[in-house]
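A.B. asks: no letters, just coordinates:
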């Protein structure tokens, strides 16, 4: 090893530089191979003390010994040395004797590297000065420049001072406007003062160091281009700081029109204010103002729409001659989704309609009236001469999505290799009930048929799991496999011999836990079957599982179960008690004809299981226990009484399913935190979803009461299930509709529409429950209004009206008694949604306490929407 390599390894950077300074290019090139070998050696242990000591010297020596620009740039930006580099000054010293063209090539190659390469800005800037090349304007260089300028507060300097002295100010500032996400880096700097980028750039523009016109154009162009919120905030603030003159604003009228139409709200608001000032100063023609209005009035932001209507009113007051161009533009707001906006637009048109002489314009206004809500349309017939409201409203047709159809599970793969692939897919991303049950049945079938081939096929799939390679002494039941949602792990670990028969036997004999939570009954029954399946794989594999569902919801066809029992009888197989118990809970009994026919076949099998199945299929059921509502803080929960049929003859692990559900006697905080397991609980009792809903009701309530996320994902599955949709199911849905996060509300809307499409939605029960939850503070009116509006937008206006017509009286009752409302905030929005649904569905009639709310003084949104709803429900159709 040469002296250079030894000194590099020792981290003697100063000696390395002295040695390199005395070498020729050829001598330096001769050391490249051993430096590469040393780099490869250090790469094996990059964070060792020796590597950290050697890397700065290696970084400098390798750059000095390379003679090609590409090789030097690649060495300096190498990933393995990015955290232990030589100082920029040292590298510049070693490269200082190279030709300027060569240095410029290295500089631009380094600047083209991504910012994540961690190339020092000081190094690149030093090479620019040394080579005299044009300054790079790449993303990495501009970001490095911004960070360099912004760190001046540590040196007693200011951003303004450093920018003034920068020889490449114009080029780099121009590049600043086209660099994505630069605002996130600059927003950490002060918004005001000499260290504020926006004030510094504005000051330099005033001083003439930056071209004012070019800077303004760059700001506007960046706002037109769009981008992240931090970028838009930065450049909008700079544009405001530049304080444009009226002439400068007028020159960019087309840009302001484009921004008002399509930019994000805060930028559009600024453009609107600029255009408004121009319009009032006569700098905007009526045609341009009409064009602007046509775009702004279609925006969803009510603030922008209302401001535009105010602007139109001011211009019309000053220029009567503009009415024929501006009023049709104002009438575009007649189709806005907010009734307040419609009313403002109608008032504006009514106020200035007399200034219109053209019959064509009046006809255009009369046609636009058709977009107004019924109460405003009736008024417009009198004031604008529009066509009267039809004597009979059009017949409304409710649009609901088609009820989801259940589908049959496919049989498990025939080969062990195919099954292993499905197991790998399950372990990688999980799956639904159908995938889990199909895979579980396949594991049992192949274990019964040829366990050795199955184990061989599974080896590569499970080899990455920690328990597959861990010391068997460390693979303990309670560490990983007890009460976990991923039950396949236990079965796979059993197949591969990582869980002993003794461990399974001991866990199977354990008594009921001393600390029960509301989910324990579901969890114990689910895992008892998984544990029993694993035990039978070890001791006496079954030919197949009796309880594998026929349908994706978890339901098992009764005739299919009889056929499976008959096959067991012919093979002399001994059923698993828990597997058969699960099969009984899944077998369909709602179709009494099919159940009776299957019972007759089962009775003829002559086996104990056949007799039990025949008795089960002919019994009354599936029954639900007596229930009652209970309150807990802001929540409304459900308690269930005892269900004896789930305790008689069933294995011990299944009997808690028939025991009472108590709000106050059972623990609510437990380890059943993974929402993925709830789909399996629903498949445990596919015809008794009400029992499952009661046990997960408190979990669902947290999305509204505690603003948790993701708990409502189970709601569509709950809606697709079978059995009665009672108090618990509807309360689960109510909490979901009031969830904090949009994805949870959307899941609740999906569930609501599914229940409605299946004819299982009790709108009166749901609406009254929502009223109580809103009144108790568990559900916020604004969130409920968003959910209801989303559901109504699909075409379910009558459904939402039928639901909320039972919610509003509960909330309006307080207004009728003492003049206050517990949930007044957002109540106006909720009434507005009800009014929309009533208008679209043609609802008529009376709503308790609505008249009193509509008769209140003032023009608040609550009162305005109450009057709108009252007018809709009692509107007299014009002759």
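C.D. replies: Alright, I've got the coordinates. The shown structure was predicted, so the numbers you read here are calculated from the model rather than taken from an experiment.
A.B. asks: only C-alpha atoms for contact and neighbour calcs from this point on.
C.D. replies: Noted.
A.B. asks: which positions within stretch 423-435 qualify as buried?
C.D. replies: Going by neighbour count (16 or more other C-alpha atoms under 10 Å), the buried part of stretch 423-435 is 423, 424, 426, 427, 433, 434, 435.
A.B. asks: next structured bit after the helix or strand the fourth one falls within?
C.D. replies: Taking DSSP states H and E as the criterion, the element that holds residue 427 is helix 416-429. Read in the C-terminal direction, the helix or strand following helix 416-429 is helix 433-462, with elements assigned using DSSP H and E.
A.B. asks: how about the very next helix or strand once past that following helix: buried residues?
C.D. replies: Next helix or strand after helix 433-462 toward the C-terminus (DSSP H and E): helix 466-469. Within helix 466-469, the residues that qualify as buried are 467, 468, counting by 16+ other C-alpha under 10 Å.
A.B. asks: who does helix 466-469 touch, helix- and strand-wise?
C.D. replies: Taking 3 or more C-alpha pairs under 8 Å, 6 or more residues apart in numbering; DSSP states H and E as contact, there are no helices or strands that helix 466-469 lies on.
A.B. asks: how far does that helix sit from the chain's center?
C.D. replies: Centre-to-centre, helix 466-469 and its host chain are 34 Å apart (C-alpha atoms, centre = their mean, to the nearest Å).
A.B. asks: can you name every helix or strand that the helix holding residue 427 contacts?
C.D. replies: Partner elements for helix 416-429 (3+ C-alpha pairs under 8 Å, 6+ apart): helix 433-462.
A.B. asks: and the helix it packs on, how far out from the chain's middle?
C.D. replies: With C-alpha atoms, centre = their mean as the basis, the mean position of helix 433-462 lies at 35 Å from the chain mean.
A.B. asks: just stretch 29-41 next, same as before
C.D. replies: 50 Å.
A.B. asks: list the buried residues of it.
C.D. replies: Buried, per 16+ other C-alpha under 10 Å, within stretch 29-41: 31, 32, 35, 38, 39.
A.B. asks: putting a second one here so we can go through both:
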């Protein structure tokens, strides 16, 4: 942001009056011109007045919102310029320029040229002192304003002063790099410091362009190629994380050092192999390999360094190199015995197996002294691995542990949901209930009580609801929609006490508009949660039946349990009463009853249902006979503004349920499981799927409700993607209370292959976040193992089968230690569960020729599944 340049100021009589007037006009150019012409005495006069005037300027802006604060800070640049040109000491000027009072919240106008103008007349030593002091005040963080950095660097450049050895100055200088580093001021002085200053790697870790440009500058001779190479290697030797060294790795590779340049630094590259981060060690290994022909002693040291690593790729490279050295060495192999012993101590079974085969192949080429190193390692091998080596070299191998018999506790019983309270029996009891969109139980009981009392004691009910009826205003009939159950209840009370009021009002006109119909007062599906819209539709249906004089004696859908479940025997009994009395079910009420209908029923209840003759009775009989078509549930992962999100898609085609057609549009308010499950008590996976979008719709992501799994346990219906994702998310979060709840879910049939598939989706999504990952695969596997050992081994096997099918790397894919640990747990659990039936991805891995830890575990699992 540039400051407008004014014309030559008309100076008032006094120096301070003139400067104050320019400041008041927020005219930086005029202030600079005035200050540049002041005498020494006038400068001292202005300098004395500045602190007091700053306090007067600052006070009116106190307490302002940061959104509007800059509107009151237009004077700051003029005040900075005035102080820089009149305050005597360099230290005082530096303190003045860095005052927080002058900080803008948003854009900072560029006053650097004016400050350079007003200090240009100061002595050279004074300017150099100011340059150093300003540089030392930099902190190398976002708190440094860009103009502070530009001013310090430009003063250093103009005065020719040696920049102070101050890491924050280096960071600030880097942050202000132009697109072409060759245009950066002080390049020759500051560039060597890039390789030594703390924090540079973190600042530049995402920079992918400047390495190539620096290499191009080196190729043109503008900067020293040796400086860049030595700087990179010295930075590698100092250590750091892989991320913080990423920029220097890119720069090194952009320089592409020649064989001669690598040879000059051979010892340094070799020193990087044992402990440098993997990306640096791989770089060093590549350069040393390309060099070829190292001295035997150097080669042995390099190999031993690689074999100390934890990364399988580097250990594998070290073993391949060791194999070549052993093959080409003419004499005994005692010099390589320490390297082989190190390889036998590797963490990965693949490396140990390869080292053991190499040692056995060349056992005859070791003298007793060399064999002793191998013999000492035998006793340290895992159980069962050192038998063959002991036969060749001696030693005491650890015997394989006897296979222990698996024993687990039984799964906990599935808790039975608590029963509903007794139906409302009197008008006085009904008055104590308040239907509310925040309390599904009170809303449900009020509607049931109203219908029953209207059929049994209508006059008493009418009298009891007189006060409630008076709360409905005439204008309410024109409102649309009616969002809350209370308003519908008030309208029912009004219609009960004044029959026909709805129809009479429908013939009225208010402000040229007719009243809304009952149907128009129901909120649209796209604007209302299903957990609220279904109760509102039932209230509207009962209200319309009251208007039409067709109110039934009782409702069908009122649940028998607090979970929302409706016992089959109770629904059959209600339908028998309807058929006996000639009653007609209300359509929405009937389908709500079917959505809640228990999935289990005694044979006697099913037989009674089969004898029902009404259409509603036949629908219930079909469900109880086992002819229940399930809705299709799909979870679609889509890219949203805050990353991937999950969108549920549910189809009720072929289920006989029509009341939910159009009730689940793609854009709708987000649901929570607590109030939704009572609506879908027999379809818990549908309920779960309609709530999972809340897990991945914002940053940071929300988490499953604390009691969500417990609620799912007491609901009914097969498990599917929705429950799978909720269970998988619970596993990933790793909470202590998760395992007991997952055990209950397993007992209810809620854990299965779909949980594994959704777990794979979560872990893969999390892997894309790199250092911002939220989940621990190791923690997930520990939780699954605990579940298996506590009785859910069959269910955990199904989870592992679903997980492996999706998560394992295919041909050409990169395997990690996480895959190996998963396969190891799957092999254990499959044995515990007595699982049978080959899995294609496991069979493919088991058939690979190259033996790795993953392949070894895949073969073990495949043997269990095909036994």
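C.D. replies: Looks like it came in fine. Because the structure is predicted, anything quoted here is derived from the model rather than measured.
A.B. asks: quick one on the thing from earlier: which part of the second structure matches the helix holding residue 427 of the first structure?
C.D. replies: Mapping helix 416-429 of the first structure onto the second structure (TM-score structural alignment) gives no aligned residues.
A.B. asks: who's in contact with that helix?
C.D. replies: Residues from elsewhere that reach helix 416-429 of the first structure, judged by C-alpha atoms under 8 Å, 6 or more residues apart in numbering: 412-413, 435-436, 439, 442-443, 446, 453-454, 457-458, 461-462.
A.B. asks: how does it look with 6 Å?
C.D. replies: 413, 454, 457, 458, 461 (C-alpha atoms under 6 Å, 6 or more residues apart in numbering).
A.B. asks: do stretch 598-613 of the second structure as well
C.D. replies: 566, 567, 568, 569, 572, 621, 624.
A.B. asks: give me the spatial nearest neighbour of the last one, chain neighbours excluded.
C.D. replies: What it means is residue 624 of the second structure. residue 606 (5.8 Å; C-alpha to C-alpha, 6 or more residues apart in numbering).
A.B. asks: can you check my assumption that that neighbour lies in a strand?
C.D. replies: No - with DSSP: H, G, I helix; E, B strand; the rest coil as the criterion, residue 606 of the second structure is helix rather than part of a strand.
A.B. asks: quick check: the gap between it and residue 737 of the second structure.
C.D. replies: 39 Å (C-alpha to C-alpha, to the nearest Å).
A.B. asks: of the two, who's got more company?
C.D. replies: residue 606 (21 against 10; other C-alpha atoms under 10 Å).
A.B. asks: tell me how far the residue nearest the centre of the first structure lies from residue 711 of the first structure.
C.D. replies: Centroid-nearest residue in the first structure, with C-alpha atoms, centre = their mean: residue 743, separated by 5.7 Å. Distance, residue 743 of the first structure to residue 711 of the first structure, by C-alpha to C-alpha: 10 Å.
A.B. asks: swap in residue 449 of the first structure?
C.D. replies: For residue 449 of the first structure relative to residue 711 of the first structure (C-alpha to C-alpha), the value is 40 Å.
A.B. asks: tell me which of those two has more neighbours.
C.D. replies: More neighbours surround residue 711 than the other of residue 449 of the first structure and residue 711, with 22 against 15 (other C-alpha under 10 Å).
A.B. asks: how about that one, nearest residue that isn't a chain neighbour?
C.D. replies: Residue 711 of the first structure's closest residue in space is residue 700 (C-alpha to C-alpha, 6+ apart), at 5.7 Å.
A.B. asks: burial count for the equivalent of that neighbour over in the second structure?
C.D. replies: Using TM-score structural alignment as the criterion, the counterpart of residue 700 of the first structure in the second structure is residue 692. Residues contacting residue 692 of the second structure under the criterion other C-alpha under 10 Å number 29.
A.B. asks: likewise residue 706 of the first structure?
C.D. replies: 11.
A.B. asks: try residue 410 of the second structure
C.D. replies: 12.
A.B. asks: quick one: the strands in the first structure?
C.D. replies: 627-632, 635-640 (DSSP state E).
A.B. asks: most tightly surrounded among these?
C.D. replies: strand 635-640 (a mean of 21; mean count of other C-alpha atoms under 10 Å).
A.B. asks: now it, how far from the centre of its chain.
C.D. replies: Counting by C-alpha atoms, centre = their mean, strand 635-640 of the first structure comes out at 29 Å from the chain centroid.
A.B. asks: of the contacts of stretch 598-613 of the second structure, which belong to helices?
C.D. replies: The helices, defined by DSSP state H, take in 568, 569, 572, 621, 624 from the contacts of stretch 598-613 of the second structure.
A.B. asks: residue 412 of the second structure: what's it in contact with?
C.D. replies: Contacts of residue 412 of the second structure (C-alpha under 6 Å, 6+ apart): none.
A.B. asks: from residue 741 of the second structure, how far out is it?
C.D. replies: 10 Å.
A.B. asks: how near is residue 283 of the first structure to residue 212 of the first structure?
C.D. replies: Separation of residue 283 of the first structure from residue 212 of the first structure (C-alpha to C-alpha) stands at 22 Å.
A.B. asks: list the contacts of stretch 640-655 of the second structure.
C.D. replies: Residues contacting stretch 640-655 of the second structure (C-alpha under 6 Å, 6+ apart): 629, 631-638, 689, 693, 696-697.
A.B. asks: okay, now the residue mapped onto residue 163 of the second structure from the first structure: neighbour count?
C.D. replies: Aligned by TM-score structural alignment, residue 163 of the second structure pairs with residue 135 of the first structure. A total of 21 residues lie near residue 135 of the first structure under the criterion other C-alpha under 10 Å.
A.B. asks: find the nearest non-adjacent residue to residue 135 of the first structure, please.
C.D. replies: residue 128 (6.4 Å).
A.B. asks: state the distance from the one you found to residue 134 of the first structure.
C.D. replies: Residue 128 of the first structure is 7 Å from residue 134 of the first structure, where distance means C-alpha to C-alpha.
A.B. asks: and these two? which has more neighbours close in?
C.D. replies: More crowded of residue 128 of the first structure and residue 134, by other C-alpha under 10 Å: residue 128, with 20 against 13.
A.B. asks: from residue 173 of the first structure, how far out is the more buried one?
C.D. replies: Residue 128 of the first structure is 17 Å from residue 173 of the first structure, by C-alpha to C-alpha.
A.B. asks: what of residue 455 of the first structure?
C.D. replies: From residue 455 of the first structure over to residue 173 of the first structure (counting by C-alpha to C-alpha), the distance is 65 Å.
A.B. asks: and residue 316 of the second structure, how many neighbours?
C.D. replies: Quick note: residue 316 of the second structure (other C-alpha under 10 Å) scores 19 neighbours.
A.B. asks: with that, I have no additional questions.
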